[in-house]
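J.: Just a sequence and a predicted model for now, questions to come.
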Amino acid sequence: MLDDDTQSRSSDEPEQARPTAVARLAHSRRGFLKGMMTAATASFGLGAGVLAAPEAAHARGKGRRDRRRFQVFRIRSWAARLHLAERTPRKADNGDEQRYADQRASFSKTLPHDDLGEVDRSAYRALLRALASREPADFEAIPLSPQADRRLANPQAAFVFDLVGRDGHATRLPEAPAFASAELSAEIAEVYWQALTRDVPFRAYDASPLVAAAIDDLNALPAVLAPTEGGVVTPGTLFRGETPGDRVGPYLSQFLWHDVPYGAAPIVQRYQTPIPGDDFMTSYEEWLAIQRGAAPAASIRFDATRRYLRDARGLGEYVHVDVLFQAYYNAAMILTGFGPDALDPALPYRGSASQGGFVTFGGPHLFDLVAKAARVALGGAWYHKWCVHRRLRPEVYAGRIENHLRGAKDYGLPLDLLMSEAVARVRTQQGNALLPMAYPEGSPTHPAYPAGHATVAGACATILKAFANEAFEIPDPVEASEDGLDLLAWGGEPLTLGGEIDKLAANISLGRDAAGVHYRTDARGIEVGESQAIGILQDYSRTYNEDFDGFTLTRFDGRRIRIVDGRVRLA
């Protein structure tokens, strides 16, 4: 880990939980602004006539122009002061990087590897040296494998600054489960089962013998990380997210099935999906070459018929080629297409007799924030990935299992995992314990924890909920047929916007697990993205001319909050 920051509370926590910090900040606002003006005058050599109070400027005849300039200065200064008052939380890794000299638990894709798939230690030290120095030349000096056709995915983005919202380095993320822990054993077992069940339609989970075997195996492990009912995994909780909305209705969110009103070209959400059984990296030679950064020799074979998403293979391909905020941008168009009742009643203009929202509190406002939050959230994800955790990908963990089982090296792996039904079935199916991957290239060339898709999910879903009437019931809910050729009416309990937005975030996050490139706890990135989106809403909540009582939304942990005048309060 390359971070030694101190622990404190973030300003996205409701202010009831942090009265001292908020009171101190509010009390100092006027003095702070006065001090900032004085400092700016001294630092930039600006005369008093330039940085005088707006009232004085007006008195000298400078009028609205100078008053507007000072309003901008005050709003931006206040936002900066709010985030300056936060203390960056302490970052803790799981100790694996220091625990294992062979870096068995650390990300190293594209670097030189020996025949066990273990990284060259001098190359790994060069990576650490670059991350510590932050010097662009040191990043260019990181040695890649002679076989590498791929490059490391943008590690310098870990140090990017943004001019809106919470800095990525100020977000919290607990340590990932350790390499030899029962928790990680449960996670990799779940990923194996997600690979084995890729071609089982979600609608058929209740009747599938393969799904039943997965449930029995996961429940037999010492640690159960998946959502449970009565303490056990069931067909209704298997591979699902962990919010109440995730457990209601079909597996997939309505936002992945409803037509998207995309301007003059409405989109029917039938997608190009891979053929069943089209898995990759199932031979050791292929696996090792991919770890060394080689381009894959194989490619995905696609079904000639476009289908609605109906199984994990189709979902995995959706999150393989998506623009990261794509699902939420689509959701924003679907949501606004439901009409005004789908929007938060507290938003301005809902009751106006003379105006409607557009630039503010209209479509352009929502779509802009969805895209903006995605990019800001990725900066936070990249910080945690590269500077703190550097967690190995599931495909590499499976390689360690394979080498352990064939006697090449004892990695001290839990016996429960080695004897699990998941590992046994994969070995029977392909002759080794390597993880069958949905993508020819395997994982991306950046560390696993947290998932970038999950971090974007947390950010974009938070923006959607800030604009949505979360209690609004989605009209005409559907689910895909088992062959994906039709949409069938959903006849179960009502599905709400809030629940389906949360479900969408989980679908996109866990869809990457189904492809084999992430573990369940990598979806903790949702918390990072949520925090950064709240920071964006805090900054913008003080910029509007309208009478506005603030953004209200339900956090992923179930708390209702209101973001008003730059502050977060319990709603």
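T.: Thanks, I have it. Numbers count the residues shown, from 1 in each chain.
J.: CA atoms for contacts and neighbours, from now on please.
T.: OK.
J.: Next up, the contacts around Pro234.
T.: To be clear, residue 234 is Thr; Pro isn't right here. Ile215, Thr228 (C-alpha atoms under 8 Å, 6 or more residues apart in numbering).
J.: how near is it to Ala39?
T.: 62 Å (C-alpha to C-alpha, to the nearest Å).
J.: same deal with Ala170?
T.: To Ala39, Ala170 is 26 Å away according to C-alpha to C-alpha.
J.: surely Val260 meets Gln269?
T.: Yes - Val260 lies in contact with Gln269 (C-alpha atoms under 8 Å); the separation is 7.4 Å.
J.: Structure two is appended below for comparative analysis:
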Amino acid sequence: MNGPQGGLAFGLEGSDGVQFGNAPCPDNQVYAVVVPPAPALASAAYGTELVELYWASLLRDVAFTDYVLNATAAEAAQELSAMPSYAGPRDNHGNVTPTLLFRGGYPGETIGPYISQLCVIPSFLGAQEMNQQMVTYAAGIDYMMDPATFQQVQNGIDTGLRNQLDPQPRYLNSGRGLGAYTHLDVLYQAYFTAYLVLNTIGVPVNPGNPYADSRTQNGFGTFGQPDFAATVAAIAGFALNCVWYHKWYVHLRHRPESGGAIVRQILTGHGGTLD
């Protein structure tokens, strides 16, 4: 198990894991900070999530820029458009389009390319140049495609199979590339890299920074570059333990391939067994 004890670490800054989310904390009641439970297994919402995830798996080797002309992406958009429980973004006509597939629902997520420019623009870590090309996984390889290896993985047994690396470093451009990134990333890598890019291209500090208009001082250990870099890391640590509390001690949501296996068992007439 991946560090469940971390969820029990008490946070001295911000909401502790027990206080954040669905726990009966007065602040949560005032500000409505909640982490809702996952949809029930036998619900339309859960079924729709699985449909979306399996379409994403079929498209994981297709570049995001190719979705607009890809036949599989068009099929995915058509099916998701017809599902009332689909919670992702739709266009003004209520349809899911290939360029809206798999995007989130927060403000601004339907604007621009799938990959942020903060993941593309070259940057520097001090004097060390960063070109932002990634080592990703080789395309066209599938795993857990038979009951034996699937059950081994679900039971924590090593199958001996390993991810095969793409020998050519690439910019992030597909679902498989994002999967490799999130599988191997350092906890706060994306946010820290974004900070480095903003620093490299000279984005000014917020006008509320107490040093913003100073002619004699600049921020350093407080409200300056070392403070910014350290704060990104510190926040990520607190957030991880908070999320881990909900992951291990509240929701215990199973992985999507487990849900897919349950559907398979039902469709093959073995819904009451685990074999």
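T.: Right, received. Where do you want to start? These numbers come from a predicted model, not from an experiment.
J.: TM value for the aligned chains?
T.: Taking TM-score structural alignment, normalised by the length of structure 2 as the basis, the two superposed chains have a TM-score of 0.90; 259 aligned residues with a C-alpha RMSD of 1.4 Å.
J.: Who has more neighbours out of Val260 and Gln269 of structure 1?
T.: Taking other C-alpha atoms under 10 Å, Val260 of structure 1 and Gln269 do not tie; Val260 has more neighbours (21 against 16).
J.: if you skip the residues just before and after it, what's nearest to the more buried one?
T.: Spatial nearest neighbour of Val260 of structure 1, chain neighbours left out: Ile267 (4.9 Å); criterion: C-alpha to C-alpha, 6 or more residues apart in numbering.
J.: What is the burial count for the one you found?
T.: Neighbour count for Ile267 of structure 1, taken as other C-alpha under 10 Å: 13.
J.: List the contacts of the counterpart of it in structure 2.
T.: When structure 2 is aligned by TM-score structural alignment, Ile267 of structure 1 is paired with Met130. Contacts for Met130 of structure 2 (C-alpha under 8 Å, 6+ apart) come out as Pro122, Ser123, Phe124.
J.: want to throw these into CSV with distance to Ser258 of structure 2?
T.: CSV is the format used below for the contacts of Met130 of structure 2 (distance: C-alpha to C-alpha, whole Å):
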residue, distance to Ser258 of structure 2
Pro122, 39
Ser123, 40
Phe124, 41
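J.: Out of those residues, name the ones that lie in helices.
T.: Among the contacts of Met130 of structure 2, no member is found in helices (DSSP state H).
J.: Let me know the closest of those residues to Ala194 of structure 2.
T.: Ser123 (9.2 Å; C-alpha to C-alpha).
J.: Quick check: the closest one vs Arg170 of structure 2, distance?
T.: According to C-alpha to C-alpha, Ser123 of structure 2 and Arg170 of structure 2 sit 16 Å apart.
J.: can you check Gly224 of structure 2 too?
T.: Distance from Gly224 of structure 2 to Arg170 of structure 2, by C-alpha to C-alpha: 33 Å.
J.: re the thing from before, do you know how far the match of Ile267 of structure 1 is from Asp185 of structure 2?
T.: Using C-alpha to C-alpha, one gets 15 Å for the distance from Met130 of structure 2 to Asp185 of structure 2.
J.: and Tyr411 of structure 1, what helix or strand is that in?
T.: Element membership for Tyr411 of structure 1, per DSSP states H and E: none, as it lies in no helix or strand.
J.: Pretty sure it sits against Arg400.
T.: Yes - using C-alpha under 8 Å, Tyr411 of structure 1 makes contact with Arg400 at a distance of 7.0 Å.
J.: ok, Ser531 of structure 1 touching Ala459?
T.: Yes - under the criterion of C-alpha under 8 Å, Ser531 of structure 1 makes contact with Ala459 at 7.4 Å.
J.: ok, the two, which is more surrounded?
T.: Ala459 (36 against 29).
J.: count of neighbours near the residue nearest to the more buried one when sequence neighbours are not counted?
T.: Counting by C-alpha to C-alpha, 6+ apart, Ala459 of structure 1 lies nearest to Gly529, which is 4.1 Å off, once chain neighbours are set aside. The number of residues packed near Gly529 of structure 1 is 33, by other C-alpha under 10 Å.
J.: Pull up the aligned stretch in structure 2 for whichever strand or helix holds Gly529 of structure 1.
T.: Per DSSP H and E: Gly529 of structure 1 is located in helix 525-540. With TM-score structural alignment applied, helix 525-540 of structure 1 matches no range in structure 2.
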